[in-house]
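**Student:** For reference, the sequence and a predicted model appear below.
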Amino acid sequence: MISYITEENKRRKRKRIILTELNFESVLLGMAYLISQRAPRGLGSFSDDEHKHTLRKYLLKDMYDGSEVACYDQLRITKRNFHDLCIMLRERCGLVDSVYVVVEEKVAMFLLVVGHGLKMRLLRGTYKRSLGTISTHFSEVLRAILSMHGEFIKLPDANVQPPDDYKWKWFAGALGALDGCHVDVSVPVPSQGRYRNRKQAVSTNMLGVVDWNMKFLYVLPGSEGSASDSRVLRDSMRTNRQDAFVVPNGMAFSLGILFSFHMLQPT
C-alpha cells in the first residue's frame, strides 16, 4: 500500500513537471510569434538627421565642387568666383559658420533664390532645412552683400579708357551701357495695380548701368512695374536725389533695347 502511494506521488510529480515545461515552451513560442509579427522599430530622429545631413552635403558638394558647368547653371557664377565670394564675405563682412550651417551653404541658398527666383519652400524640400533657417541665412547673406555695395558699385569715371577692340570704335565717347529689367515682387493687394506691368505680372522695373567690363556702375531698384523705361531713367537723373545717376560731361552711355538704341547725353 505504501509503495503504491509513493509511486502515485512520483507519477503526479512527473506530470506536473511535464505540464510546467509545456507551459513554458508555449509562452516562449507565443513571444517568438509576437516578436516576428512586430514592425521593425525606427532608428529615431538621430538617423533622420544623419540622412538629411548626408543628402545635403552631397547636393552642395556636387553643386559648387562638381563640374564647372553644373556650378554655373545652378549658382550663375563659376566655381572660382563662388569660393572667392565666400572668402570675401568671411573676411570683409564677418559672415561666419553657424552651428549647423557653413558659409558656403548660406551663400549657395542665397544664389539659388536670386539667380533663379527659386521659392524658399522648394529649398526646404530639397535641402531639408526649415523655412525659418533658410529665411534667416538668406537675410544674413543679403545684408553682408549690401554692405559692400559702395566698394563695387561706383559712378563712372571719365578717365577710363575703352578696351582695345575694333568693335568699340562705333561707340566713341561711351562709358558703358544701361538697360532695364523687370523683377517679380510680392506687394500688398492695394498696391498691385501700380506694380503690374504690360505683361500683367507684378514686378519692379530696375535700371542697371555697366561699364565696358560688365561691372555695375549704378543700380536703381524699386520703381513700379507700370513705370515706363524713360520715366525710370529720368527719375534716376533727378538732381535732388542723393543717389542720382550722373554722366560725366562729354561722355555717353549706350542704351539697351528697352531704351530704343539712343545715346544718352548729359543735359
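**Tutor:** Happy to help now that I have it. Not measured: the values here are computed from a predicted model.

**Student:** use CA for all of it now, contacts and neighbours both
**Tutor:** Will do.

**Student:** And the contacts of stretch 66-77?
**Tutor:** Contacts of stretch 66-77 with the rest of the structure, by CA atoms under 8 Å, 6 or more residues apart in numbering, involve 63-65, 78-79, 108, 111-112, 115.

**Student:** What is the most widely separated pair among the residues you listed?
**Tutor:** The most widely separated members of these are Asp65 and Gly115, with 18.2 Å between them, by CA to CA.

**Student:** before we go on, here's another structure to hold up against the first:
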Amino acid sequence: MDRIMQSLRRKSRLKQLQLVVTNVVVVLMMYWVCYMTSVATVRGVQLIQNKRDRKILRLIQESDVHCKTELRVNRQIFNIICEMLKEIGSLTRTKNVSLDEIVTMFLYTLAHHKNNRSIAHFFIRSGETVSRQFNLCRRAILKLHEDLLYKPTPILEECEDERWKPFKNCLEALDGTYINVTIHPQGCGKYRTRKCTVAMNVLGVCAPNMQFIYVLPGWKGSAHDVRVLRKALTRPNGFRVPRDDVEEENMSNDDSDNDSDDEVEYVTTIATSDRWTNYRNTLTQDLFNAWRTRVRQGT
C-alpha cells in the first residue's frame, strides 16, 4: 500500500513538474516571438525611414538641375524658403517629420499637381500626415506675404530707363495668365480656356523690377479678364489702386508722410472709357516719333 501511495505521489510531482516546464517554455516562446516582432518592426521602420531620407536628400541635395526639375526651385532658394518659414512663418519640425520633408512635400505637390494619395505613396507617409503637414506649410507660406510681396513705388520724372521713362507715375503693370490645373472630368468645362486647355485664370501685378505686388489665383479659365480684375478691386483686402495721380511730393523719398491709408481714395469700380485708348495711342505715336528721330540722327 505504501508503495502505491509513493508511486502516486511521484506521478503527481512529475505532472506538476511537466506543467511548470511547459508553462516556462510557453512564456519563453511568447517572449521570443514578441522580441523578434519588435526587432523586425523597428528594423522595418528604420528601413522605411532610411529610404525616405535618401529620397528627400536626392530631391534637394543631388544637384540644382534635379532640384529645379522636381521642386521648381534650386537648392539655394529651397534653403531660403525653409529659413523664412522657420523664422517668419513659425513652421517647425515634428517628432517624425523634418522641416525639409514638410517643405519638400508641399513644393512637390504644387510642382506636379499630385493628389494626397500619390504624395503619401511617394514619400511613404499616411494620407493624414501629408494633409496635415501640407496645411501647416500653407498657413506658414501665407504669413510671408508682407516680406515676399513688393510694395510699389511710382516711376519718377528723372527715370532714365528707356523701357519705363514714358510711364511717369506708373506704379505697376498687371496682366492675366493661364496656369494648367488638374480637374475632375465633370468640372472641366468651366476651366477650359479659349485655347482648349484646362487652366485657371490668374491675375498678376508686377513692379518694373519684376517683383510681384499682387496675385489673385483660383478663377476658372473661362472667366474673362475684366471679371477677374473687377473681383480683385472689390474684394476685402483686394488690389488697391489710387484713384488720383501721385503728386511729386509723394514721389520723393521724404521721411515725413502725413497721409494715412484712410485718406487715400482707391479705385473700386471699372467703367467703360476711352481715356486709356487715347493715352495708349498717344504714347505709341510718341514712342514711334522718338525712335524715328534716333534713327535719322544715327544715319
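**Tutor:** Noted; the coordinates are in hand. Predicted model only: the values in this text are computed from it and were never measured.

**Student:** any idea which of the contacts of stretch 66-77 of structure 1 is the one closest to Gly208 of structure 1?
**Tutor:** Checking those against Gly208 of structure 1 with CA to CA, the nearest one is Gly115 at 16.0 Å.

**Student:** Structure 2: which residue goes with that closest one?
**Tutor:** Under the alignment by TM-score structural alignment, Gly115 of structure 1 pairs with Ala111 in structure 2.

**Student:** Double-check that its match belongs to a helix.
**Tutor:** Yes - applying DSSP: H, G, I helix; E, B strand; the rest coil, one finds Ala111 of structure 2 inside a helix.

**Student:** residues near Asn281 of structure 2, how many?
**Tutor:** Using other CA atoms under 10 Å, Asn281 of structure 2 has 11 neighbouring residues.

**Student:** How about Cys159 of structure 2?
**Tutor:** 13.

**Student:** residue contacts, it?
**Tutor:** Taking CA under 8 Å, 6+ apart, one finds Lys165 in contact with Cys159 of structure 2.

**Student:** cool, and His113 of structure 2?
**Tutor:** 181-182.

**Student:** ok, so what distance separates it from Ile179 of structure 2?
**Tutor:** In this view, His113 of structure 2 and Ile179 of structure 2 are 11 Å apart by CA to CA, to the nearest Å.

**Student:** For Cys170 of structure 2, pull up the helix or strand it's in.
**Tutor:** Assigned by DSSP states H and E, Cys170 of structure 2 belongs to no helix or strand.

**Student:** And for Pro221 of structure 1?
**Tutor:** Here Pro221 of structure 1 sits within strand 216-224, counting by DSSP H and E.

**Student:** Helices of structure 2, residue ranges please.
**Tutor:** Listed in chain order, the helices found in structure 2 under DSSP state H are 2-61, 64-71, 75-87, 99-112, 116-122, 127-142, 145-148, 188-191, 225-234, 248-251, 275-298.

**Student:** Redo the ones you listed as a markdown table? Include distance to Asn209 of structure 2.
**Tutor:** As requested, the helices of structure 2 are exported to a markdown table (distance: least, CA to CA, whole Å):
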| stretch | distance to Asn209 of structure 2 |
| --- | --- |
| helix 2-61 | 29 |
| helix 64-71 | 23 |
| helix 75-87 | 19 |
| helix 99-112 | 25 |
| helix 116-122 | 36 |
| helix 127-142 | 22 |
| helix 145-148 | 14 |
| helix 188-191 | 31 |
| helix 225-234 | 22 |
| helix 248-251 | 17 |
| helix 275-298 | 21 |
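
**Student:** so how much does stretch 54-61 of structure 2 differ from structure 1 once superposed?
**Tutor:** Following the fit onto structure 1, the mean deviation recorded for stretch 54-61 of structure 2 is 1.5 Å by mean CA distance after the TM-score superposition for structure 1.
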